[in-house]
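S.K.: Based on what follows, work out the 3D shape:
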Amino acid sequence: MKLVKVYVTLKKSVLDAQGEAIKSAIHSMGYSQVADVHMGKYFELNFADDYADLEKDVDAICDDLLANPNIETYRYEILEAE
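M.R.: Okay, here's the model as predicted:
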């Protein structure tokens, strides 16, 4: 079985308000060395080993459902599921 780990984050040009709020909270805890925090989403998708169009279909799933292409970008890695 193939495990696809998908990471969705805001594009660099989009203000990450949640990331800024988290950074502020971290600084208030005394960790002033933290320069940036970026909030994102994480998904795990499982596919059969013999899935022929895996990368093409993962791209389609990300573009059509998991990420908003106007403000978000995504990356993924394909692993052997344990």
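S.K.: Going by C-alpha atoms from here, please, whenever you check contacts or count neighbours.
M.R.: Fine.
S.K.: longest single helix anywhere in this protein?
M.R.: helix 17-28 (DSSP state H).
S.K.: Can you spell out which helices and strands pack onto that helix?
M.R.: Using 3 or more CA pairs under 8 Å, 6 or more residues apart in numbering; DSSP states H and E as the contact test, no helix or strand touches helix 17-28.
S.K.: And the contacts of it?
M.R.: Contacts to helix 17-28, defined as CA atoms under 8 Å, 6 or more residues apart in numbering, come from residues Ser32, Gln33, Val34, Ala35, Asp36, Val37, His38, Met39.
S.K.: if we go to 7 Å?
M.R.: Asp36, Val37, His38, Met39 (CA atoms under 7 Å, 6 or more residues apart in numbering).
S.K.: can you check stretch 56-68 too?
M.R.: Contacts of stretch 56-68 (CA under 7 Å, 6+ apart): Val8, Pro69, Thr73, Tyr74.
S.K.: Would you indicate which residues of that stretch are buried?
M.R.: For stretch 56-68, the neighbour count (16 or more other CA atoms under 10 Å) marks Val58, Asp59, Cys62, Leu66, Ala67 as buried.
S.K.: another one to check against the first:
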Amino acid sequence: MKVRVDVMLKAGVLDPQGEAVRHALGSLGFGNVNGVRQGKVIELDLDTEDAAAAEAEATEMAEKLLANTVIESYAVKVLG
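M.R.: Here you go, the predicted model:
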């Protein structure tokens, strides 16, 4: 079962990489970009056919390792 975990910095946390991308986009002529938040996508291939179990396991992984829950939020999505 494939599961995707999207990890982003929480609102209010400074995102220097996002700001660098915003600035670079402006330099390339994309002046209408007001803000950029950069995150990461983690795709897991779990050995289960139970969607609820896959989601629960991925959530536990995110809590323990994949996301720094002090400054990052995450979303788990079962892809099938």
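S.K.: quick revisit: which two from the contacts of stretch 56-68 of the first structure end up farthest apart in space?
M.R.: Based on CA to CA, the longest span within the contacts of stretch 56-68 of the first structure runs between Val8 and Pro69 and measures 10.1 Å.
S.K.: So between those two, which is more surrounded?
M.R.: Using other CA atoms under 10 Å as the criterion, Val8 of the first structure and Pro69 rank with Val8 on top: 19 against 14.
S.K.: a helix runs through that one, doesn't it?
M.R.: No. Val8 of the first structure is assigned strand when assessed by DSSP: H, G, I helix; E, B strand; the rest coil, not a helix.
S.K.: Tell me which residues touch it, please.
M.R.: Contacts of Val8 of the first structure by CA under 7 Å, 6+ apart are Gly40, Lys41, Tyr42, Ala67, Glu72, Thr73, Tyr74, Arg75.
S.K.: so how many other residues sit close to the residue nearest to it when sequence neighbours are not counted?
M.R.: In space, Val8 of the first structure comes closest to Tyr74 once its chain neighbours are excluded; the distance is 4.3 Å by CA to CA, 6 or more residues apart in numbering. Applying other CA under 10 Å, we find 20 residues neighbouring Tyr74 of the first structure.
S.K.: In the second structure, what residue corresponds to Tyr74 of the first structure?
M.R.: Under the alignment by TM-score structural alignment, Tyr74 of the first structure pairs with Tyr74 in the second structure.
S.K.: Its match: what secondary structure?
M.R.: At Tyr74 of the second structure the chain is in strand, as set by three-state DSSP.
S.K.: Show the contacting residues for it.
M.R.: By CA under 7 Å, 6+ apart, the contact list for Tyr74 of the second structure reads Val5, Asp6, Val7, Met8, Ala67.
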